[in-house]
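Q: Below is the sequence, then the predicted model.
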Amino acid sequence: MKKNSVIDLTLLLTIVFLFGFKSEIYAQENTQIKTKSDFWKHVQFGGGLGLGFGNGYADIMVAPSAIYNFNSYFSAGLGAQYNYVKQRNFYSANMYGGSLIALFHPIEELQISSELEQLRVNRTFEDSFGSEKQDFWNTALFLGAGYRNQNVTIGIRYNVLHKDRDNIYAEAFMPFVRIYF
């Protein structure tokens, strides 16, 4: 073999190797970018907003949340909550915290849910003898079921950790409306 032939063959193999290697790197980068953007296609945002007013009474609640749809059956996510309640000359409370949410859709119209909620409660009771302040954490574990129509679910949930005393919820059963976009 001539010296030029060996150099030409080595140069040719080097060029083929470099171009082949470069396209593999580009393909991996392209896949990673596609995976990143695919994540947000599975995320939905929503939550709840509540307002209640009466004679000397106010109840304001804001509860945003986000879920990730793993597939058409399972979703999970996080939520935050702030609630202000005031009954003139009797009661006031600020409650804030977060929650973990899991949703299961065995069929399209049915949503089964579980939600673990942890709220910090700062409340004050007032009467003619003075006032009493309470600061504590309240934990609730809601199991629920609802009818789902596209991105809106209406149902009922049950707090399995409900206690008649030392609780911020009057009843263990609570109706809910859940909306995700």
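A: On my side now, so go ahead.

Q: contacts, neighbours, all on C-alpha from now
A: Fine.

Q: Assign a three-state SS to the residue lying closest to residue 141 once chain neighbours are set aside, would you?
A: Ranked by CA to CA, 6 or more residues apart in numbering and with sequence neighbours excluded, the top spatial neighbour of residue 141 is residue 116, at 4.6 Å. The three-state assignment at residue 116 reads strand, by DSSP: H, G, I helix; E, B strand; the rest coil.

Q: what about versus this one:
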Amino acid sequence: MDTRSVISLTKIISILALTLNFTGVYAQEAADFWDKVRFGGALGLGFGSGYTDVSIAPSAIYQFNDYAALGVGVQGTYVHQKDYYDSYIYGGSVIGLFNPIREVQLSVELEQLRVNLNVDEAYASYYTSLNFKDRDFWNTAVFFGAGYHMDNVTVGLRYNVLYSKKDLVYSDALMPFVRVYF
């Protein structure tokens, strides 16, 4: 056998041994994984005179330990203002949570949303100087947050460092939040 054959055979045996080792442990690790997953999210309803805002945003986090968690979420929102516009917003996010002490939760969240804005023709023609028109665009947000954490609930504020008045998604860079995970 030449040196290349010995190296190849060694690689194959090593990969096989690792695969068999991980397979035996996988069932226990899968059960442990799901024990550390927590589910939550948000529901939002807003109604007014000719105004409707409906949001749903389920999410899940993996709780590494008492101090750190990482998760993902999806979001869907419908906003309607009679005689002005309809908007469909959907997308996803990744969130990291850190509890330096039990009562304090710090967070960082990356959110990517697709916005479909359909402007009423009469409204658009009346405000031609503002250039209101149908638009489809992506909006990226990066939030840094801090909140008071108690059991499954955190109440706090988050700040969008990429906020722009032109993005037509959020009315302000600073927003309150209530985060719930079970």
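A: It's in. Quick caveat, the model's predicted, so the values are computed rather than measured.

Q: TM-score for the pair, please.
A: Remark: TM-score between the superposed chains equals 0.81 [TM-score structural alignment, normalised by the length of the first structure]; 156 aligned residues with a CA RMSD of 1.9 Å.

Q: the strands in the second structure, which residues?
A: Ranges of strands in the second structure, per DSSP state E, are 37-48, 51-63, 68-81, 85-101, 104-119, 135-150, 153-160, 174-180.

Q: which ones are touching the residue most central in space within the first structure?
A: Residue closest to the mean C-alpha point of the first structure, counted by CA atoms, centre = their mean, is residue 78 at 2.6 Å. Going by CA atoms under 8 Å, 6 or more residues apart in numbering, residue 78 of the first structure touches 65, 66, 67, 98, 99, 100, 101.

Q: Burial check on the closest residue to the fourth one other than its chain neighbours, number of neighbours?
A: It stands for residue 98 of the first structure. The spatially closest residue to residue 98 of the first structure, leaving aside those adjacent along the chain, is residue 80, at 4.2 Å (CA to CA, 6+ apart). Using other CA atoms under 10 Å, residue 80 of the first structure is surrounded by 18 other residues.

Q: quick one, what contacts the closest residue to residue 179 of the second structure other than its chain neighbours?
A: Distances taken as CA to CA, 6+ apart put residue 154 closest to residue 179 of the second structure, at 5.0 Å, once the chain neighbours are dropped. Residue 154 of the second structure is in contact with 105, 147, 148, 178, 179, 180, counting by CA under 8 Å, 6+ apart.

Q: is it true that the first one touches residue 68?
A: Spelled out, it's residue 105 of the second structure. No - checked against CA atoms under 8 Å, the pair residue 105 of the second structure and residue 68 is beyond contact range at 9.4 Å.
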